[in-house]
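In: Please find the sequence and the predicted model below.
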Amino acid sequence: MAEGSQSAPEAGNDMGNDDAIGGNVSKYIVLPTGYCGQPKKGHLIFDACFESGNLGRVDQVSEFEYDLFIRPDTCNPRFRVWFNFTVENVKESQRVIFNIVNFSKTKSLYRDGMAPMVKSTSRPKWQRLPPKNVYYYRCPDHRKNYVMSFAFCFDREEDIYQFAYCYPYTYTRFQHYLDSLQKRNMDYFFREQLGQSVQQRKLDLLTITSPDNLREGAEQKVVFITGRVHPGETPSSFVCQGIIDFLVSQHPIARVLREYLVFKIAPMLNPDGVYLGNYRCSLMGFDLNRHWLDPSPWVHPTLHGVKQLIVQMYNDPKTSLEFYIDIHAHSTMMNGFMYGNIFEDEERFQRQAIFPKLLCQNAEDFSYSSTSFNRDAVKAGTGRRFLGGLLDHTSYCYTLEVSFYSYIISGTTAAVPYTEEAYMKLGRNVARTFLDYYRLNPVVEKVAIPMPRLRNKEIEVPRRKEKSPPYKHPLLRGPASNYPNGKGDKKSSVNHKDPSTPF
């Protein structure tokens, strides 16, 4: 077990430079200044040497306070946002303040009430900390960087506590999920390996459709969906799983969609970055979502493989690539929303707005008012921009964004924090919206006679509300409306009051 200690007097030396952070801490023991001997209870042990872990350095400021440094993305020091680490060897009722001191972004949802996630050995369900225990501010002690501080009280000595920026979704979890789907032997679910990452991890491609649509010579209407090109944007995986779960279900809407459409899904475009605990980049330090124009088969192999397949489908006269949706998470905005492209053809531009307007009707957390259409030069290498320029006028390309934090329900000002289930619900509603887009409701009624057309709420399976774990915490001081039957846009204001959490 690697050991080390860092005391307050050393915090301002040359080691304060982020360039000194070369990897994750590994069972790093923080001992008081001048202490000799075996660690005692309360001498915290930090660890991030696990899948998707990220914590580069720990400085002890005082007996109760610690400065924590995010490890930058591999081969790219520009990006420092994602963190995921464990703390053990705690003492019961031990109160601490953790300061995340080297974020690479200044704007953050921490200003609006977002809080880190926590779970522990005996309470494995992720929970958000109470916003009242979280403070986001510009700190003169850290070169005027923005710092996120949170207070916490460890309540069970034998537990190992884990903290993360958002709900983790690892490469291994993803593989287990796909394995479980494969074992069901569904004749409308196909899994193949489209390629490998630089570190030889799988680039999985899923095809969900009726077998009749895959027979030789059959014409295909294709919806292509990708996710996790930015590895720290974990909500992308939950939304993608929600889409997949719905499409493989026996729900009448899913059955009709499989008959009419071919869904091609590459849920994890950056498996190396996901595994390593990067926020935005691949193993070699590239933001893959800026390299669609000319991806290298050896530097950007996953992107290269997906692009080749899309171009191949585009050149197939029997295939109509109707939608491309790339799923992301957003660190400064609420709700789900979309980015689309700008076209000279006004009619095409208007048609592009139909899908997000329909989604706004189906999903209470989706905001059409936050949806925008652009051709910003800095986004030229993204999948949405590249494919929007490549594909013909019958194809629509979107980036689907979802907040790391919360959504605002129409007609209210209260921020509702996202849960894993809420992210997956958005995915189910994305899938369901294709029924409205293609006007397949009469077909569903034939499939499910005498079942009436289902509204959004009737699609969702209610789940028993679980109680939050009883962690103890000290207080830290310190346009849809113009579309027929539209719900209206979501409001963007935030209620800074503490949500009802039993912590």
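Out: Cool, the structure landed.
In: okay, CA-based contacts and neighbour counts for the rest of this
Out: OK.
In: any idea where the strands of the stretch 301-450 of the chain begin and end?
Out: 319-330, 336-340, 372-373, 396-403, 406-408, 415-417 (DSSP state E, counting those that start in this stretch).
In: whoops, I mixed them up, the stretch 1-150 of the chain
Out: 28-29, 45-47, 57-60, 65-69, 84-88, 94-100, 117-120, 123-128, 134-139, 145-154.
In: if we can go back for a sec, could you export the strands of the stretch 301-450 of the chain as JSON lines, including distance to Gln220 and mean neighbour count?
Out: Below are those laid out as JSON lines (distance: least, C-alpha to C-alpha, whole Å; neighbours: other C-alpha atoms under 10 Å):
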{"stretch": "strand 319-330", "distance to Gln220": "5", "mean neighbour count": "23"}
{"stretch": "strand 336-340", "distance to Gln220": "24", "mean neighbour count": "24"}
{"stretch": "strand 372-373", "distance to Gln220": "28", "mean neighbour count": "14"}
{"stretch": "strand 396-403", "distance to Gln220": "16", "mean neighbour count": "25"}
{"stretch": "strand 406-408", "distance to Gln220": "35", "mean neighbour count": "26"}
{"stretch": "strand 415-417", "distance to Gln220": "39", "mean neighbour count": "21"}
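In: next, the one to line up against it:
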Amino acid sequence: MEGKNNGKRGRKSGGAVSTLRPLERCLCRGAEGGRYDPLGQDKPIKVYASTEDILVAQLTGSDDCSEDAVVGNVNKFCVVPPGYNSQPRRGHLIFDACFESGNLGRVDYITEFEYDLFIRPDTCNPRFRVWFNFTVENVMVGQRVIFNIVNFSKTKSLYREGMSPLVKSTSRPRWQRVPPKNVYYYRCPDHRKNYVMSFAFCFDREDDVYQFAYCFPYTYTRLQSYLEAIEKKNLDYFNRELLCLTVQQRRLDLLTITAPENLDPDENQRVVFVTARVHPGETPASFVCQGWIDFLVSQHPIARVLRQHLVFKIVPMLNPDGVYLGNYRCSLMGFDLNRHWQDPSPWAHPTLQATKQLLMDLNGDEKVDLDFYIDIHAHSTLMNGFMYGNVYDEEDRFEQQMVFPRLLGNNAEDFSLANTNFNRDAVKAGTGRRFLGGALDDNCSCYTLEVSFFSYLTNSSSVPVPYTEEAYMKLGRNVARTFLDFYKLEHLINPKPTAGPQYPRGQRNSSGRGKDRERGRESRGSRAMSSQQEVGSYAGSASGSSLEAMPVHFKMHHRDGKKR
């Protein structure tokens, strides 16, 4: 970057203008008045504003301006030019991140056209700085600015692949992406060679409050409202219970979705266990999970069949405190919960401890076959949806792990078999997938389901398709549908309508899954027969006969580069 003098970019002492970056020159030519007018002073001005009044303060100490001094979110934080001592006027931007899932730790005035923005690190853990979510108000019509987010903790990013920040405003509440041509991602020598994401933006409505975010926010409050709305329907196949409280006394919800008769104490259960949002900044995971839940509680014929045969247990938000606080990866106390599955503490990791205990109880119950554990995440450097699985020495067990991703790849156009990866990296030993893959019954398949923060490629197009909230939820619906195909192969669900049970009670299928898969199957036989009339030959799901013809593109590694 050119023009560094006295620690500040874009100006020299005495007010002379130094060489501008290309983005600055482009912006200045388009600004009203047609000229760039820096104010040439070394110390930035920060103005702290409350809802009642605005307090102006000139910063004179260098410590407060260091990049390490980012501890809390800005609160109605107005930035005015150096030397300006009057009340802020229209066009002096007011930044705010003191709201649920908000994150913006600091704003530095560079010029009237440019601001350096600092992500607030995760609470009690300065290593993670990726998620941002803030508002800007008090703008002028036609006001053009450059925002530089200067302290990302990741070097690789989908910003290099065309990803751009999301924006909405009070009069336009639907999220849109900033045009990619206005977004730049580069290493900046003025910020300890950190990677910087710069984007240009033009405000067009004075009365609007603009909100910018790394990805579509999905808050704890939104989840609670969503679950309460389902509860009000009084569905006999949906149950919501409190699994535990977090450190800050928020709910850890456990959902059970199944036909009521499956919960009879004498009935044997086939359980699919799902978790999401252990990493709070990975908001796409919540949209995928909501799509999954929406499908399971719907009246779709496949959903009814799945409820008749399976018990779905879902923990939709494993890290409520981290989500509420606007962290990217950690809990309130600075722990990456997805590294503590081996020995979670009831006081430091209560949500993890409660979830692990429930899984261990299910695994030890003779009337429960725990078939799947799936943990939903979002990925910051790869496209599409894909899965991580475990590597096992037993060939049959390893081959069994491959079945579900292959079926899902046939059902979801945004799911990538090429990115699907099986590994047993020792560094990941504390993750849910790795730990539970060794702790649960050998017949339980444990996966991490990943989805891109940005986009997906399809077989019919070489141009990335940006994900939307609806596209994430569609992936969740397609994952749920895929269980029909899987259990057809398992012969729990008959592939076609039949006049009687296709497999006599007590007969085992060739995969040999489960502690005793035919326990209690007699009571399910009538449901299996009647359910086929609803499903028929569903065209949108993979048939069992086509499985062998599916291409195999799996990667098998002992190490991978993703911290998951």
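Out: Received it, and whenever you're ready, just let me know what you need. Fair warning: this is a prediction, and the values are worked out from it, not measured in the lab.
In: Superposed, how do the two chains score by TM?
Out: Once superposed, chain against chain, the TM-score is 0.89 (TM-score structural alignment, normalised by the length of the first structure); 465 aligned residues with a C-alpha RMSD of 2.0 Å.
In: could the strands of the stretch 1-150 of the first structure be laid out in CSV, adding mean neighbour count and distance to Leu358 of the first structure?
Out: Formatted as CSV, the strands of the stretch 1-150 of the first structure follow (neighbours: other C-alpha atoms under 10 Å; distance: least, C-alpha to C-alpha, whole Å):
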stretch, mean neighbour count, distance to Leu358 of the first structure
strand 28-29, 22, 51
strand 45-47, 23, 45
strand 57-60, 23, 46
strand 65-69, 21, 43
strand 84-88, 23, 36
strand 94-100, 19, 40
strand 117-120, 22, 32
strand 123-128, 18, 31
strand 134-139, 18, 36
strand 145-154, 22, 37
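In: out of those, which comes closest to Leu276 of the first structure?
Out: strand 84-88 (10.9 Å; C-alpha to C-alpha).
In: which residues in the second structure does the closest one align to?
Out: Mapped onto the second structure using TM-score structural alignment, strand 84-88 of the first structure covers residues 133-137.
In: mean deviation (superposed) between the matching stretch and the first structure, please.
Out: Mean deviation of stretch 133-137 of the second structure relative to the first structure after superposition (mean C-alpha distance after the TM-score superposition for the first structure): 0.1 Å.
In: on that earlier part again, please tabulate the strands of the stretch 301-450 of the first structure in CSV and include distance to His291 of the first structure as additional columns.
Out: Listed next are the strands of the stretch 301-450 of the first structure as CSV, based on distance: least, C-alpha to C-alpha, whole Å:
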stretch, distance to His291 of the first structure
strand 319-330, 14
strand 336-340, 18
strand 372-373, 20
strand 396-403, 15
strand 406-408, 30
strand 415-417, 33
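In: rewinding a little: any chance of the strands of the stretch 1-150 of the first structure in CSV, with distance to Ile449 of the first structure too?
Out: Below are the strands of the stretch 1-150 of the first structure laid out as CSV (distance: least, C-alpha to C-alpha, whole Å):
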stretch, distance to Ile449 of the first structure
strand 28-29, 62
strand 45-47, 56
strand 57-60, 61
strand 65-69, 59
strand 84-88, 49
strand 94-100, 56
strand 117-120, 45
strand 123-128, 40
strand 134-139, 52
strand 145-154, 54
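In: what's the closest of the ones you listed to Asp294 of the first structure?
Out: Of those, nearest to Asp294 of the first structure by C-alpha to C-alpha is strand 84-88, at 32.7 Å.
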